[in-house]
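Q: dropping the sequence and predicted coords here.
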Amino acid sequence: MCRKKIRLRHFLHQICLPTRLSVFGQRIHLNRPFAMATTMVGMMLGVYVAFQVVVQTLEEQVGNTAYSLGTSSSSQTEFSMDFNSTRNVYAVIFDAGSTGSRMHVYHFRKNQDWNVELVHETFQQVKPGLSNYSADPQKGAESLHNMLTSAIGEVPVKLHSETPIVLKATAGLRLLPHGAAENLLNEVSVLFRKTMFHQVERGVEILGGSEEGIFSWVTVNYLEGAFYKSGETVAALDLGGGSTQITFVPKEKRTIESAPHSYLTSTNLFSKNYTLYTHSYLGLGLMSARFRVLGGTENEDDGASTSSETLRSACLPPDREFSWVHHGGKKFNVGGLPESESGYSQCYATVQPLVTSSVATVPELSQQKVYAFSYFFDRAVDSDLIDEVNGGSVLVTDFQEAAQRACDSPDIDDPFLCMDLTYIYSLLHNGYGLSLRSSIHVLKQIKKIEVSWTLGAAFQVLTSIGHL
C-alpha cells in the first residue's frame, strides 16, 4: 500500500494512484499520467451522477408546475427550476372602503431577470364597510374575520411570519369623526395581532388620498406592462364612494407649470423616476356626490342618527320617495321633484356647478390613454355601455347619452342611475376636461387581477420591509 506523505502544493504529482488494474481477469499496467487522468474522469462522473439523482428527486417532489399570471391558460408562464434566482413572497392587504371591505392576498415570485412577477391574487369582499360600524367598532373588526381566516389558509404556514398584513381605510373612515375612526382601527389592530403575520409599522391606518391615487396608478401600469415592456404609462381615474382620484405622468410643460404644487410628486419605480400629477378629491366620490347633489351638508353627514328631513333632487324619479343609507349607517329620506321639474337638463343644471367649482381641469388628459375603474365600471355596466366581465372602451359622450336616457325614462329599481351617470359625465367633461370624443378604457380587472390601489400598496409595504 502506498503511504507517501503528501504536501498540498504537490498534490497532483504526489497523489497515490492505482497503476495496476484487473480487467476481465487480465492485469493491465498503467503509467502514472494515464492513471491520474483515469481517476480524475471517474471522480467527475461520480459527481455528475450524484447531482442528477438530486435533481431528479427534487423534480419529482416539486413537479413541473405552471404558475398563472392571471391570464388565460394559453398565456401561462412556466417557472423552470433555478435554485438561485427565485423566491416566493406574499402580502395580505385589506381595503376598508366606504361601501365595503375587500381582502387581497398577493403571491409574488421575485427573480433576477426582472424584479418581481405576480403569480396569483386571492380576492374576497364583504358589505357594508367598516364606517357602518362606527357605533360598534368590535363588530366592525369581526366583519373581517372570515376573510382573515381565508388569508391565513392562503399563505403557506412557514411564510406567515414574513408576510405583512395591512389594512388601509379610504374615504369612508376619512369622513367619520376622528374618535370613531380611531376606535375602529384599534379593534382591527387587535384582531390582526392574533395572527402570525408580520405586523408592520402603521399597518392599520387611514390611507392618504394622494397615496390612494398613486397606488392605483402603479397597479394599472404594472398590470399593463408599462414599467418593463412599452414604457408608455397610462392615466388612472378611480371613483370610490367617498373620494375620486386622478393620477398620470404629465407630457406637457404647461400642465406642470399650472398645477398646484401639492398635485405634483416624484416617485422611483423599478429603477426609473416618474413625475406624477395626482390628486384626491375628498367628498366627490359617488356616494358623497349623491349626498351633495341632494343638498346634504357636512354637519348632517356625520354618521349620527336617522334624519327625518326628505332630501329631494331633479335627478331622482319624479314624485317618488324612498330611504337611502349613506356612509356611517345614517339613513335619509330622499325623493324626486314633480315631473315638470325633473329630467336630464334639470339634473345636469344641479350637478355641473358642483363639479366645476371643485375639480381642476387638465387639458392634456384628452391626449393621454385613460383607464377608469371602480364606480366608473359599475355604472357603465348598469347602463349597458360595457361588458360586465371584460369591460370595454367608451367615449365621454356615451356617458352623456346614457345619462339622458336614464333621466328621461327613470328606472324605479335603480333610482340613482340618472344622477350617477350625469355626475360621471360632468366629472369627466366639465371637471377633468376630457373632450366628448375622448376614449376611456373602463374595466374592473386586467389579466384577471382586480384593479385596485391595493396592489400598489403591496409593492410599497414589501419594499419597506426589504422583501422586494
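A: On my side now, so go ahead. Numbering: from 1, shown residues only.

Q: alpha carbons only for contacts and neighbour counts from here, please
A: Will do.

Q: just the helices in the protein please.
A: Along the chain, counting by DSSP state H, helices occupy 11-14, 32-62, 137-142, 145-154, 171-174, 178-193, 209-223, 253-258, 286-293, 344-356, 375-382, 396-408, 417-426, 453-464.

Q: so what touches the fourth one?
A: What it means is helix 145-154. Applying CA atoms under 8 Å, 6 or more residues apart in numbering, the external contacts of helix 145-154 come out as 92, 103, 105, 122, 124-125, 160.

Q: likewise the fifth one?
A: If you take CA under 8 Å, 6+ apart as the criterion, helix 171-174 is touched by 96-99, 129-131, 181, 206, 209, 240-243, 282-283, 327-328.

Q: quick one: distance of that helix to the chain centre.
A: 18 Å (CA atoms, centre = their mean, to the nearest Å).

Q: with the longest one instead?
A: The gap between where helix 32-62 is centred and where its chain is centred comes out at 48 Å by CA atoms, centre = their mean.

Q: does residue 468 touch residue 116 like I think?
A: Yes - assessed by CA atoms under 8 Å, residue 468 is found in contact with residue 116 at 7.4 Å.

Q: and for these two, which residues touch both?
A: Common neighbours of residue 468 and residue 116 (CA under 8 Å, 6+ apart) are residue 110.

Q: from residue 424, how far off is the residue nearest to residue 442 when sequence neighbours are not counted?
A: Closest residue in space to residue 442, ignoring its immediate chain neighbours: residue 372 at 4.9 Å, by CA to CA, 6 or more residues apart in numbering. The gap separating residue 372 from residue 424 is 11 Å, by CA to CA, to the nearest Å.

Q: have a look at those two and say which one is more surrounded.
A: Legend: neighbour count by other CA atoms under 10 Å for residue 372 and residue 424, higher for residue 424 (26 against 21).

Q: got another, please set it beside the one above:
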Amino acid sequence: MFIYKWPADKQNGTGVVSQHSECHAKGGGISSYAGNKGGAASSLEECMGKAMLEIPKSRHKLTPVYLGATAGMRLLHISKPKESDEVLKEVADKLKTYPFSFKGATILSGQEEGAYGWVTVNYLLENYIKYGFVGHWLSPGRDTVGALDFGGASTQITFETKQTVENKDNLMKLRLYGRDYQIYTQSFLCYGRDQVLFRLLALLMKTQGSDRSIVHPCYPAGYSDSVKLSSVFDTPCNERQTHYKPEDVLQIKGTGNYDQCLGNVSRLFSFKNCSYSRCSFDGVFQPNITGNFMAFSAFFYTHSFLQEATSMSITSQEHFEDAIHVVCNMSFQQMTTKFPGQESRLKDYCTVSAFVQVLLFNGYGFDFHSFPHISFLKKAGGTSVGWSLGYMLSLSNLLPAEDVLLRKSLRSGAWSALIVLFCFLLIVALYFLLRAIRKKDTGNVI
C-alpha cells in the first residue's frame, strides 16, 4: 500500500503527487488467497489501519482509495475467472468498510502496468515538470527515460520511440502536465521471476523425462530440495503432464553449471517466427531501444546481489555476464558462508540472473553500447519506483481540482534566495542613500 498526497490545485490538469508512506502487507499478493475465503480481505487490515492513523481524520472522507491488481491476478483470471472475481469483490467490499472514498478495484492490463511504471520513472526524474528557482513549476524539456520492470508473474519494457510502432497494441498515448506522449510498451505474462522458476522446473522435468527426480544446473552444487508437483503446475504458465498427480514429490539436485543453466533458460524464449520488421521474442514487435533506461523491482535486486556476491562494480555487459558466471558456479556452501541466514533465497539467484541476461541482451536487444545506459534503482528521491505512483498520477486527472484558499507558497530554498537578494539590494540602496547625503552635506558647507 502506498499513500500519496498532492496540493489542492493542479499543474496543467495533473496533480503534483508525492509519496507520503508505504506499507507492505504480510503474505502473498491477493491472488494467493484464491479459494481461501476472507484471506485477501484480512491481508489488507494492517496496512489500512496504518492509513487510518496517518491520514488526518478531517481528510478521511475526501481521500480516494484505489486498488490496482497486476500480473498475479491476470494469471488467476485466465485460469480461474470465477475465483478471480470473488477475490476482487472481497477486497472491494473490505475497502468500502473504511471511512475513505473508495473508487474501485481493478485488474490492470500488462500494457497499463508497463505504462504506469514509465510514468513513475520520468516523474521522479523530473522529466515532466520541476520546481523552478523562483517558485514556479517548469517543463524542463528533457528526453524521457525508458522503464524496465520485472515482477513475480510478468516483465515489462516501455519507452518513447520515433520509429513506427507496427503493432498498435504496443502503442499508448498519455497526457501529463499539458503534454502528449506516445510510448511503446509490452508486457510478457509468465516471464516474471516466480513464473520463470516454475517454468524452468517443468522444462527440466520434460527434457530429463522424469517427474520424480531431476538435476538442476542453475541450483548451486551441494544443494538439494523437494517440491510437490502442485507447486510447479498450478499455474497457467505451465502445461500439466498427462499423468499429473498434485501430491507427488519431485526431488531436485543442484549441479551449479553456468553454461548448462544458460542453455536451459534460453529455451524458455522463442526467437523464431517474427511477422514484423523486428521482434524481441515470442513473435512480439519491438522497435530498436534508444536512450537511457531505469530498471527496478527484481532487476534491481538481481543486479545488487551480483555486485555484492562478486565484489564487482557492474557497469558493462561484460561485467554483468562475468558476475553471473561466477554466481552460477558457486557452491551452496560458498553462498551460505557469504550470505548467512539467506538460505531460502540463494538457490534461485543463478536462474534469475541467467534469465535477466537472456532477456536484456537476446530479447530486448541491449548490447555493450546500450547496457551502460541502464540504471538499476529501488528508489528515487525517497520514493519507491514502480507502477503505483504512475497509476495515481494518471488517476489524478479524474479528480476535481479543489478551491485553493491560499496561494501556493514558495519553497524554503526559493525564500532563502529571495531574502539574500533583498538584503543585497537593501545594502546597495543604503550605500547610495548615504553617499547622496554626504554629497549634499559637502555642498552645503561650501
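A: It's in. These figures come from a predicted structure and were not determined experimentally.

Q: need the TM-score between these chains.
A: The TM-score (TM-score structural alignment, normalised by the length of the second structure) is 0.70; 343 aligned residues with a CA RMSD of 2.9 Å.

Q: ok, back up a step: tell me which entries of the contacts of helix 171-174 of the first structure lie within strands.
A: With DSSP state E as the criterion, strands contain 96, 206, 243, 282 from among the contacts of helix 171-174 of the first structure.

Q: what's the last one aligned with over in the second structure?
A: Looking back up the chat, that one is residue 282 of the first structure. Residue pairing (TM-score structural alignment): residue 282 of the first structure is matched to residue 189 of the second structure.

Q: same question for the third one.
A: By TM-score structural alignment, residue 243 of the first structure lines up with residue 154 in the second structure.

Q: OK, contacts around the closest residue to that match other than its chain neighbours?
A: Closest residue to residue 154 of the second structure apart from its sequence neighbours, by CA to CA, 6+ apart: residue 192 at 3.8 Å. Counting by CA under 8 Å, 6+ apart, residue 192 of the second structure touches 150-155.

Q: can you list those in a markdown table and add neighbour count and distance to residue 286 of the second structure?
A: Shown next, in a markdown table, are those (neighbours: other CA atoms under 10 Å; distance: CA to CA, whole Å):
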| residue | neighbour count | distance to residue 286 of the second structure |
| --- | --- | --- |
| 150 | 23 | 17 |
| 151 | 22 | 20 |
| 152 | 20 | 22 |
| 153 | 21 | 21 |
| 154 | 24 | 17 |
| 155 | 25 | 14 |
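
Q: quick check, central residue of the second structure?
A: Central residue check for the second structure by CA atoms, centre = their mean: the C-alpha nearest the mean position is that of residue 386, 3.0 Å away.

Q: quick one: contacts for that one?
A: Residue 386 of the second structure sits next to 116-117, 120-121, 149, 296-297 when contact means CA under 8 Å, 6+ apart.

Q: counterpart of it in the first structure?
A: When the first structure is aligned by TM-score structural alignment, residue 386 of the second structure is paired with residue 452.

Q: try residue 38 of the second structure
A: So, by TM-score structural alignment, residue 38 of the second structure is matched to residue 138.

Q: can you tell me the closest non-neighbouring residue to that match?
A: Leaving out its chain neighbours, the residue that sits closest to residue 138 of the first structure by CA to CA, 6+ apart is residue 187, at 5.8 Å.

Q: what residue of the second structure takes the place of the one you found?
A: Using TM-score structural alignment, residue 187 of the first structure lines up with residue 90 in the second structure.

Q: what's the neighbour count on its match?
A: So residue 90 of the second structure, with other CA under 10 Å, has 19 neighbours.

Q: quick check: it vs residue 34 of the second structure, distance?
A: Using CA to CA, we find residue 90 of the second structure at a distance of 11 Å from residue 34 of the second structure.

Q: how much space between the match of residue 282 of the first structure and residue 107 of the second structure?
A: Residue 189 of the second structure sits 14 Å away from residue 107 of the second structure, going by CA to CA.

Q: next one: residue 190 of the second structure
A: With the distance defined as CA to CA, residue 190 of the second structure ends up 16 Å from residue 107 of the second structure.

Q: over to residue 355 of the second structure?
A: Counting by CA to CA - residue 355 of the second structure and residue 107 of the second structure are separated by 26 Å.

Q: and those two? Which one has more around it.
A: residue 355 (23 against 18).

Q: and the closest residue to the more buried one other than its chain neighbours, how many neighbours?
A: Using CA to CA, 6+ apart and skipping the chain neighbours, the partner closest in space to residue 355 of the second structure is residue 265 (6.0 Å). Applying other CA under 10 Å, we find 25 residues neighbouring residue 265 of the second structure.

Q: aligned partner of residue 265 of the second structure in the first structure?
A: Going residue by residue (TM-score structural alignment), residue 265 of the second structure aligns to residue 351.
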